[in-house]
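In: no sequence on this one, just coordinates:
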């Protein structure tokens, strides 16, 4: 097959650490592959169009498609946990509209086997139409920060000697932060929440209990909230943390888990959804629906010997090497090739 002339559409609403990060890194990796030519939107020489962002409740995909079309759907979290993401009348209408816009796409790409199963079950896609291309961490997390750099960042953010780290891009109830906050409070361990996972006020129209619980956490004195920080700073946070905890009720992938594994930070993770596709066997895990299970997992991690910690960390580092943007790009190109051969 000749070079694939590709138009990428990342969508104006895909800014942010998660989906924006995906679009940016996939574009860079595809640009390095000689079998792909990235076409500008105005070009009339296009073989295939790839929408790298799809919103369940916002019109991100046109009904009329002039070329073979691939769409990335990262996850269906709001549909898996509907009690945490009430749609309302407008949301229900938009969801129907978005589902209809998917009827004539050529292929669906998603981040994990778990999300693939969800898409096939809930959207009734043909299994032959849904492909998995796992994500990868930024290359900075594969490096070791200098002690001087780590020391400066520790001082800048006034971080304690021991703390549990978690990363949450926004105030999303699937992140299960209240449960982690309660567990760390009971164990008297500082909790550092990076990102926008903690919020001082409710988003407009969002008044359900789980978001109110996030606002309540602002009063917890053991929680440190540096907000959004750079990759370089987050690498130092991973280096300084006693452990990284992913308490999520549900994840389409779980990029911070992979970052922590690369960075050599001991991982404690919930055992739900796609997360088990990332972390290796032997990882300390827990049931995110059980406060006792979460607290026991954290206690177990703190009681590890240095030899046990090193074993888990080194094993996780090896598994993390299996993920790369080069592989993600190649799997994506394989999808394009299959679509164009039909």
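Out: All right, it came through fine. Model, not experiment: these values are computed from the prediction.
In: drop to CA atoms for contacts and neighbour counts, all remaining ones
Out: OK.
In: where along this structure do the strands fall?
Out: With strands called from DSSP state E, the chain shows them at 4-9, 36-38, 48-51, 69-72, 107-110, 130-132, 164-167, 191-194, 223-227, 243-246, 267-270, 284-286.
In: For those strands, give me a markdown table that also has distance to residue 151.
Out: Converted to a markdown table, the strands of the chain look like this (distance: least, C-alpha to C-alpha, whole Å):
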| stretch | distance to residue 151 |
| --- | --- |
| strand 4-9 | 41 |
| strand 36-38 | 42 |
| strand 48-51 | 42 |
| strand 69-72 | 40 |
| strand 107-110 | 39 |
| strand 130-132 | 40 |
| strand 164-167 | 17 |
| strand 191-194 | 17 |
| strand 223-227 | 16 |
| strand 243-246 | 18 |
| strand 267-270 | 22 |
| strand 284-286 | 28 |
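In: Which of the ones you listed has the highest mean neighbour count?
Out: Compared across these, strand 243-246 shows the largest average neighbour count, a mean of 26 (mean count of other C-alpha atoms under 10 Å).
In: what does it contact?
Out: Outside of strand 243-246, the residues within contact range by C-alpha atoms under 8 Å, 6 or more residues apart in numbering are 163-167, 175, 238, 256-257, 260, 265-270, 301.
In: at 10 Å what do you get?
Out: Outside strand 243-246, the residues within contact range by C-alpha atoms under 10 Å, 6 or more residues apart in numbering are 162-168, 175-177, 180, 191-192, 237-238, 254, 256-257, 259-261, 264-271, 275, 284-286, 288, 294, 297-298, 301-302, 309.
In: any idea how far residue 265 is from residue 235?
Out: The spacing between residue 265 and residue 235, counted by C-alpha to C-alpha, to the nearest Å, is 10 Å.
In: of these two, who's got more company?
Out: Ranked by neighbour count (other C-alpha atoms under 10 Å), residue 265 and residue 235 place residue 265 first, with 28 against 25.
In: I figured the more buried one hits residue 239, correct?
Out: Yes. Under the criterion of C-alpha atoms under 10 Å, residue 265 makes contact with residue 239 at 6.3 Å.
In: Common neighbours of those two, please.
Out: In contact with both residue 265 and residue 239: no residue, using C-alpha under 10 Å, 6+ apart.
In: Now for the nearest residue to residue 2 once chain neighbours are set aside, how many residues are close by?
Out: Nearest residue to residue 2 in three dimensions, chain neighbours excluded: residue 35, at 7.5 Å (C-alpha to C-alpha, 6 or more residues apart in numbering). Other residues lying near residue 35 total 14 when counted by other C-alpha under 10 Å.
In: before we move on, the earlier item: shared neighbours of residue 265 and residue 235, anything?
Out: In contact with both residue 265 and residue 235: residue 259, using C-alpha under 10 Å, 6+ apart.
In: Where do the helices of the protein begin and end?
Out: With DSSP state H as the criterion, the chain has helices at 19-31, 77-80, 88-101, 113-122, 147-157, 177-187, 209-216, 231-240, 255-263, 291-302, 306-320, 325-340.
In: next up, a second structure to put side by side with the first:
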């Protein structure tokens, strides 16, 4: 009997500047393909993709198209060459999907911070996500916070939602002094610094972070604030806050940092600060912990759920962000925060995420992936 075929929208993997959603898509697909399973995978991509895939488990289908790739080209491909199930790792199923679908929803932050999104983008997220979760056979939420939001805002039945947390890639670990020195030299980081990693957009709460840094910097004249991440939408207030800051010479925007430099960049930082207004998960928090630095983060959204030993703050209060930074920098508390963070981050693995995801896909396709999750859990417990 021919194996059942699961199609995967892999279009978010091969992008030049990776953000959290693209990193999730790449990691979950790579780890899914490493699992011995009776299913065969068909990866739909816009162009050639370099991905190590066992030939007996997966095939690539390159379907280039200039615009509306998901809703027109992918849908047409599924009509001509149907699969048994389509898995979309990022929010949106085709408007007309001729096969059963499973979709991953990362967050509903546009519901909490609508002013942080351009109008057209907000409308696309609103209606695209609503339609997809109603259309999908199963919905994967990356946190309990996102699962609750799906029930609250879109009335998705809880039994159709599976919570599958992100993992932390194994490259994120404390780097050697030599690696740290190379990254410091590459980016001109010659002084102690606080680090933020994420797209420069309003939801990241960077204007308040800059104001909090000004307070901390008033008593530490060497400390710098480093913002690593590409420029996002509505970034003008952030840029204005930097230009008008009395310590603007000590605030640096690195732009997009390649993945291979991130572990050493985290390891070089004195502290990771992530006071986001809302996150569906908040993977940089765990990446920073895995690299051995203390973390300050927000109590909102999924961050309170996944932050573990991080020092938390009220992201709406500049004073509380500054207070949390000072607490995390305390030399007495720092070693304890580092140890606790390293242990906490170990709980999140892409292997476990992939096994949980495969179980959801198997249920959606109408079969059982024999004890995949339980056997994997037993292996982790040993």
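Out: In hand now; what should we look at? This structure is a prediction, so every number in the text was calculated from the model and none was measured.
In: hmm, back to that, most packed of the helices of the first structure?
Out: Of all the helices of the first structure, helix 255-263 carries the top mean neighbour count, a mean of 25, counting by mean count of other C-alpha under 10 Å.
In: picking that back up, so the residue nearest to residue 2 of the first structure makes contact with residue 29?
Out: No. Taking C-alpha under 10 Å as the definition, residue 35 of the first structure is not a contact partner of residue 29, at 11.6 Å.
In: shared neighbours, those two?
Out: residue 330.
In: Need the counterpart of residue 178 of the first structure in the second structure.
Out: Aligned by TM-score structural alignment, residue 178 of the first structure pairs with residue 207 of the second structure.
In: Relative to residue 272 of the second structure, how far out is the nearest residue to that match once chain neighbours are set aside?
Out: Nearest non-adjacent residue to residue 207 of the second structure, counting by C-alpha to C-alpha, 6+ apart: residue 238, 5.5 Å away. Computed as C-alpha to C-alpha, the residue 238 of the second structure to residue 272 of the second structure distance reads 18 Å.
In: and if you look at residue 4 of the second structure?
Out: Distance, residue 4 of the second structure to residue 272 of the second structure, by C-alpha to C-alpha: 44 Å.
In: Over to residue 322 of the second structure?
Out: Taken as C-alpha to C-alpha, the span from residue 322 of the second structure to residue 272 of the second structure is 13 Å.
In: For these two, list the residues in contact with both.
Out: Shared contacts of residue 322 of the second structure and residue 272 (C-alpha under 10 Å, 6+ apart): residue 296.
In: re earlier: now for the residue nearest to residue 2 of the first structure: which residues touch it?
Out: Residue 35 of the first structure makes contacts with 1, 2, 3, 4, 5, 330, 333, as judged by C-alpha under 10 Å, 6+ apart.
In: Residue 118 of the first structure matches what in the second structure?
Out: Taking TM-score structural alignment, the alignment pairs residue 118 of the first structure with residue 149 from the second structure.
In: Also residue 132 of the first structure?
Out: Residue 132 of the first structure maps onto residue 163 in the second structure, by TM-score structural alignment.
In: what's near enough to touch its match?
Out: By C-alpha under 10 Å, 6+ apart, the contact set of residue 163 of the second structure is 104, 139-147, 353, 356-357, 360.
In: quick one: it and residue 312 of the second structure, what's the gap?
Out: Note on residue 163 of the second structure: its distance to residue 312 of the second structure, by C-alpha to C-alpha, is 23 Å.
In: cool, residue 286 of the second structure as well?
Out: 14 Å.
In: what is in contact with these two at once?
Out: Here residue 286 of the second structure and residue 312 share the contacting residues residue 295, scored by C-alpha under 10 Å, 6+ apart.
In: before we move on, back to that, ok, which pair from the contacts of residue 163 of the second structure is furthest apart?
Out: Farthest pair in these (C-alpha to C-alpha) is 145 and 360. Separation: 18.8 Å.
In: Let me know how buried the aligned residue in the second structure for residue 17 of the first structure is, in neighbour terms.
Out: Taking TM-score structural alignment for the superposition, residue 17 of the first structure sits opposite residue 19 in the second structure. Residue 19 of the second structure is flanked by 17 other residues according to other C-alpha under 10 Å.
In: so how far is residue 239 of the second structure from the alignment partner in the second structure of residue 225 of the first structure?
Out: Counting by TM-score structural alignment, residue 225 of the first structure lines up with residue 253 in the second structure. Distance, residue 253 of the second structure to residue 239 of the second structure, using C-alpha to C-alpha: 10 Å.
In: so what sits against both of those two?
Out: With C-alpha under 10 Å, 6+ apart as the test, residue 253 of the second structure and residue 239 both reach 200, 231.
In: can you pull the contacts of the counterpart of residue 66 of the first structure in the second structure?
Out: Pairing criterion TM-score structural alignment: the partner of residue 66 of the first structure within the second structure is identified as residue 98. Applying C-alpha under 10 Å, 6+ apart, we find residue 98 of the second structure in contact with 75, 76, 77, 78, 79, 82, 83, 85, 86.
In: Between those residues, which sits nearest residue 234 of the second structure?
Out: residue 75 (32.1 Å).
In: Could you check how many residues crowd around residue 305 of the first structure?
Out: Residue 305 of the first structure has 10 nearby residues by other C-alpha under 10 Å.
In: In contact with it, which residues are there?
Out: Contact analysis of residue 305 of the first structure by C-alpha under 10 Å, 6+ apart lists residue 311.
In: Can you give me every residue that contacts the nearest residue to residue 217 of the second structure once chain neighbours are set aside?
Out: Residue nearest to residue 217 of the second structure in three dimensions, not counting chain neighbours: residue 223, with 6.3 Å by C-alpha to C-alpha, 6+ apart. Contact partners of residue 223 of the second structure, counting by C-alpha under 10 Å, 6+ apart, are 191, 192, 193, 194, 213, 216, 217, 250, 251, 270.
In: What is the aligned counterpart of the third one in the first structure?
Out: The one in question is residue 193 of the second structure. The alignment partner of residue 193 of the second structure in the first structure, by TM-score structural alignment, is residue 163.
In: Could you count how many residues lie near that match?
Out: Count around residue 163 of the first structure with other C-alpha under 10 Å applied: 22.
In: what's the spacing between it and residue 152 of the first structure?
Out: Distance of residue 163 of the first structure to residue 152 of the first structure, given as C-alpha to C-alpha: 17 Å.
In: what's the answer for residue 332 of the first structure, then?
Out: 40 Å.
In: got it, and residue 300 of the first structure?
Out: 30 Å.
In: go on, residue 216 of the first structure?
Out: Counting by C-alpha to C-alpha, the gap from residue 216 of the first structure to residue 152 of the first structure is 31 Å.
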